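S.K.: got a predicted structure here, sequence first:
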Amino acid sequence: MTQYQSRDDVPLNEKWNLQDIYSSIDEWNEDYRAAEKLNTELKTFDGNIKNGEELYDYLYRSEELTSRFHKLSVYAMLQIDEDTRVSSSQVLQNRVTQLGVKITAARSFFHPFLLSLQEETLEGYIKEVKELEYFERDLLESYRYRDHVLSKEQEEVISQFGEALSSPGKTFGLLNNADIKFGKVTNEDGSKIELTRGMYSKLLEDKDRTKRKEAFKSYFLPYVQLKNTIASTLTSAVKNNATTSKLRNYSSSLEKALFPDLVPKAVYENLIQTARDHLHPLHQYMTIRKNALGLEKLRQYDLRVPLLSEARQTISFDDAYMLMLKGLAPLGEEYVSRLKEIKDKRYIDIRETPGKRSGAYNCGLYGIHPFVLLNHQDDLNSLFTLVHEMGHCMHSLYSSENQPRISAGYSIFVAEVASTVNEVLLIHYLLKHTDQESIRKQLLNQYIDQFRGIFFTQVMFAEFEKWMHEMIEGGESLTAESLCQKYKNLYQAYNGTELTLDEEVQYAWAQIPHFYRPFYVYKYATGYISAIYIADRLLQDDQEMLTNYLEFLKSGSSDYPLALLKKAGVDLEKPEPFEKALGTFAEIVDEFEEAVLN
């Protein structure tokens, strides 16, 4: 793998082209000034919308401002992520943040105003001004929130508390990312060095169990020490959410979270119950892992070490891209052809360089194209990361090309479907075409670990979140002790008695940032179930599913998430997708057990 000392050393065709957004910083500044002007104009509409034409004028300008602001924001974010050390990029980001606050303030009057109108009055405006039909769905959707939007004065008061209400999450973020110092671990020369997050991930895969245990204990040390502080921070976040939900007349925090996507509470509760009813294969896997490692007791720090002697593969980016195209053949010639074209269009920033943001993501930008960040390492994991992010990329591309600006973005609820469909198709392709038994076992193990992490772990988190909010809403208190006890019980129930729990496991709740974004994690699980169901049908050459799935990718947010998935052939209000996906998981575990035993 080529190691680049600076971004300047990376070939041009391996870097995204931000000039597709703005040709120069002067052009960015010009757009920023235009956005400021638009925002100033929006303020003048407060108290001055008295007919359909004035309503359209406001909505047109507001959407134009949203579009410009998103473009400004994306450019600033991508600039920073190229090299987080560059101060000029940080200045752009700060300016965008300041503008965002001003925009929120300028628009704060509109929602209460809209809901003050009689519905027949609004419908009259729409009949009078034909151009308002473009906004009709969103305008009428607002009436669904009528019982949950307060008066203009009350909304202004709540908006003033916005920063305070988000304080627990910000505090935890600073604590977790900047202030926490982990314990020390033994270096190769026998000296003690401070553990880092990057080191921790690698050490948990080390074949030396002593090193894994030492890293595990060291990593949890600050969370154990700060358990009461973090418990207080998390409790504040839950209380804030519960209080806001009550103020807005929701029956519960869960109802408030599910309301925007029109997801019935039964979907959330059935997800938990279905996972609970299908834990046996996961417990079976723990037994396989324990026996394969030859352990008397399986511990949490034994869950990531490879069970097999790794079949390391060097996969260049070009080879990874070619494998992806072959693996995604079930998505049809059109999809694969579009994907092939992307490679040479500089949508992707491929290489790891000093200062570049870690990880990977896709960022769609309407009217231009998606941008994909990678840190490709020429290995199997990087191949799967590529395939995952290009699923997002194609979803963004199809939606932007087939939807108007107002409905081109897609909900978080469906966001992980396209990426996971791609991953599942790739796993099946590699399993079918590998002639190395060691690689086949590795792929089966990867599939199992992925299912465990994206489905079972996220459902366990969802159950923990539900319990926390119900405790607060029922007038009970949350303490470090109660949080630890509940988390420990859940962790044991989901992972089974073959896993012997160290004391530190009960403190894992203290390191989960998702809990500061209420009722978000369950969407990973529902998206994963949907993706497996779709991929299974595609692998059976189901042409109706292919047609429906491509239409789903083109749908953006033109309907509610569950309705869009139904059009793609997945009904999450019925047990079939869950039963099918969990049946697949059980089959993979059985196949893996047989492969390991032989």
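M.R.: Cool, the structure landed. These numbers were taken from a predicted model, which means no experiment stands behind them. Numbering: from 1, shown residues only.
S.K.: from now on I want contacts and neighbour counts done on CA atoms only, so please keep to that.
M.R.: OK.
S.K.: ok, the closest residue to residue 169 other than its chain neighbours - contacts?
M.R.: Excluding the flanking residues, the one nearest residue 169 by CA to CA, 6 or more residues apart in numbering is residue 516, at 5.4 Å. With contact taken as CA atoms under 8 Å, 6 or more residues apart in numbering, residue 516 is in contact with 168-169, 234, 237-238.
S.K.: included below, for side-by-side comparison, is a second structure:
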Amino acid sequence: MNTYNSRNDVPEKEKWNLSDIYDSIEEWEEDYRKVEELTKELHSFNGNIKDGKALYNFLHKEEEVELLFKNVYVYAKLKGDLDTRETLAQSLLEKADQLGVKVNSATSFFTPFLLGLEKDTLERFIQDETGLDYFKKDLYDAFRYKDHVLTKENEELLSQLGESLSSPSRTFGMINNADIKFGEVTNDDGEKVELTRGQYSKLIEDEDRTKREEAYKAYYEPYVQLKNSIASTLSSAIKTNVTLSKLRHYPSALEKSLFGKKIPKEVYENLIQTTRANLDSMYKYTELRKETLAVDQLRQYDLAVPLVSGVKEDIPYDEAYETMMKALSPLGNDYLQVLKEMKDSRYIDVRETPGKRSGAYNLGLYGTHPFVLLNHQDDLDSLFTLAHEMGHAMHSYYSNKHQPQITAGYTIFVAEVASTVNEVLLINYLLKNAKNKDYRKYLLNHFIDQFKGTFFTQVMFAEFEKKTHERAEQGEPLNAESFSELYEALFQEYNGEALLLEEETKYGWARIPHFYRPFYVYQYATGFAAAIDIANKIMSGDEEVLANYLEFLKSGSSDYPIELLKKAGVDLTSPEPIENALNLFKELVEEFSAE
């Protein structure tokens, strides 16, 4: 595994080429000033949209500003994420955030104005100005929000509070990425060194149980120490969401989150209920893990170690990319050619370096290309992360190429489908080409653990979010104690009695960034279920499903997400895809047990 003490040590080919957006800070500042000027022009439309032509001019100008602002914001974010300690990059991001507030303020009048129109007035505007055909779907969709939009004055006030309302998330981000200092672990030379996230992902899988326990304790140490501060940020985020939901007259915070994409509340509730009704296979796997490891008491630091020893191997980044390409060959030559271009043209920032944002993501920028952040560790997990993020990147690439700006972005609900299809194709390729029985069993174990993390854990998180928001809605306290009590109970319920919980387990909520993006994580599970269905049909050679899937990748947000998935052959309003996924998990556990 390559480790780097400085970004300067990383090969150029493994670093983003941010000059694809701007060659210099001066160019960035020039666009920043352009957005400021254009924002003033947007202000001038307030109170002056009297006909279809004026309406078109405003929407056209708004789209121009949006594209320019995204360039400004994305450049600042990407630079900032490369080193969260670097003052200049963080100041650019702060400026971009402030600019975003100005843009939102300049356009905040529009939705109340639009919803104040009579429908026949809007129809006349569209009839009189042919340019409005481009915006027609969005305009009519906006009428769905008629009961949830405040007065013009209150909307402007809320837009001014934008930066303050996002403060809990930003504060947690700085704590989690820039300020966190993990405890110490013992290196191979017997010396004490500070744990990093990258080291933790390795050590928690180490065959030496003492090392796993030491890494686990060191990883959770700062979260336990900071539990009250982090509880304060999470409580503020939840209460803010609940308050905004009430102000906008939604029945609940959950329904506010689902409203925009027309996701029935039953999809969320059925996911939790169907999973809870099928936890027996999870309990069987927990028992199996305890037996295989031959421990008297199964602990949380025993949950990630592979159950098959002696077959783990390093997978260098270039080899990982080649393996991924072979695994994804069922998706066709065009798909593979674009993947190759993404690597060659430096769309990917590969290595973990000091101060770099943790984790991995894809950020698609319309008119430029996707940018993928990794913290690659040359192991099997990193191979799966690579395939996952490149699924996102390909979805962004195809949608941006085939959709106009207005519908190029895809919604979160469908976002995890492309990434998980890639993972399912990858595990099937690896299983099919396993060198021996032990390696096949190792891969089965890995996929079961991936399944557990992507599906069961996310459903548990989804239930945690649902219950914490309900508590806030009922005026119950939200603090470190109440978060911990709930999280500990859910963790036990989802993993079974064979697992003896650590004292640290209850503080798991304190380390989850997704909790600051309310009701996001359930979509990992629904997307996973949809992806399993699609991938299995593609692997069976169903050409129609493949063609429909590639069309889905090109569809952006041209329809509501539930409808887009139906076109791809998956109906998530039915429990069937969830049940199919859970049945697959049961089969995997039984196959692993029988090997």
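M.R.: Cool, the structure landed. Everything numeric here is computed off the predicted structure, so don't read it as measured data.
S.K.: what's the TM-score once they're superposed?
M.R.: Remark: TM-score between the superposed chains equals 0.93 [TM-score structural alignment, normalised by the length of structure 2]; 595 aligned residues with a CA RMSD of 2.6 Å.
S.K.: which of the contacts of residue 516 of structure 1 fall within helices?
M.R.: Within the contacts of residue 516 of structure 1, residues falling in helices by DSSP state H are 168-169, 234, 237-238.
S.K.: ok, for residue 56 of structure 1, nearest residue in space, not its chain neighbours?
M.R.: residue 132 (5.9 Å).
S.K.: same question, residue 245 of structure 2
M.R.: The shortest distance from residue 245 of structure 2 to any non-neighbouring residue, by CA to CA, 6+ apart, is to residue 253 (5.3 Å).
S.K.: then residue 292 of structure 2?
M.R.: Per CA to CA, 6+ apart, closest to residue 292 of structure 2 is residue 307, 6.6 Å.
S.K.: that neighbour -> structure 1?
M.R.: If you follow residue 307 of structure 2 across to structure 1 using TM-score structural alignment, you land on residue 307.
S.K.: would you say that match is within a helix?
M.R.: No. Counting by DSSP: H, G, I helix; E, B strand; the rest coil, residue 307 of structure 1 falls outside a helix, being coil.
S.K.: what's the following helix or strand after the longest helix along structure 2?
M.R.: For structure 2, the helix with the greatest residue count under DSSP H is helix 52-82. Next along the chain after helix 52-82 of structure 2, taking DSSP states H and E as the criterion, comes helix 87-107.
S.K.: list the buried ones in that next one?
M.R.: The neighbour-count check on helix 87-107 of structure 2 (16 or more other CA atoms under 10 Å) flags 89-90, 92-97, 99-107 as buried.
S.K.: tell me where the stretch 101-250 of structure 1 has strands.
M.R.: Secondary structure of the stretch 101-250 of structure 1 (DSSP state E, counting those that start in this stretch): strands at 184-186, 192-194.
S.K.: among those strands, which is the most enclosed?
M.R.: strand 184-186 (a mean of 19; mean count of other CA atoms under 10 Å).
S.K.: that one packs against which elements?
M.R.: strand 192-194, helix 209-225 (3 or more CA pairs under 8 Å, 6 or more residues apart in numbering; DSSP states H and E).
S.K.: quick one, which of the ones you listed gets closest to residue 268 of structure 1.
M.R.: helix 209-225 (29.3 Å; CA to CA).
S.K.: ok, residues contacting that closest one?
M.R.: Counting by CA under 8 Å, 6+ apart, 180-186, 195, 200, 203-206, 230, 301-302, 504, 507-508, 510-511 sit against helix 209-225 of structure 1.
S.K.: please pick the buried ones from those.
M.R.: Neighbour counting with 16+ other CA under 10 Å marks 181-185, 195, 200, 203-206, 230, 301-302, 504, 507-508, 510-511 as buried within the contacts of helix 209-225 of structure 1.
S.K.: reformat the helices and strands packed on strand 184-186 of structure 1 as CSV; add distance to residue 559 of structure 1.
M.R.: Shown next, in CSV, are those (distance: least, CA to CA, whole Å):
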stretch, distance to residue 559 of structure 1
strand 192-194, 50
helix 209-225, 42
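S.K.: of all these, which lies closest to residue 354 of structure 1?
M.R.: Nearest to residue 354 of structure 1, of these and by CA to CA, is strand 192-194 at 21.3 Å.
S.K.: average offset between the closest one and structure 2?
M.R.: Its matched residues in structure 2 lie on average 5.5 Å from strand 192-194 of structure 1 after superposition (mean CA distance after the TM-score superposition for structure 1).
S.K.: please name every helix or strand in contact with the helix or strand that contains residue 428 of structure 2.
M.R.: Secondary structure from DSSP H and E places residue 428 of structure 2 in helix 412-432. Secondary-structure packing of helix 412-432 of structure 2 (3+ CA pairs under 8 Å, 6+ apart): helix 317-327, helix 380-402, helix 437-451, helix 522-539, helix 561-567.
S.K.: flag every buried residue along that helix.
M.R.: Buried-residue list, helix 412-432 of structure 2, by 16+ other CA under 10 Å: 413-431.
S.K.: what angle do it and helix 522-539 make?
M.R.: Angular relation of helix 412-432 of structure 2 and helix 522-539 on a 0 to 180 degree scale: 50 degrees, by axes from the mean of the first three to the mean of the last three CA atoms, to 10 degrees.
S.K.: ok, residues contacting helix 412-432 of structure 2?
M.R.: Contacts for helix 412-432 of structure 2 (CA under 8 Å, 6+ apart): 324, 327-328, 384, 387-392, 394-395, 440, 443-444, 447, 520, 523-524, 526-528, 530-532, 534-535, 539, 553, 561, 565.
S.K.: could you redo the last one with a cut-off of 7 Å?
M.R.: By CA atoms under 7 Å, 6 or more residues apart in numbering, the residues outside helix 412-432 of structure 2 that reach it are 324, 327-328, 384, 387-392, 395, 440, 443, 447, 523-524, 527-528, 530-532, 535, 561.
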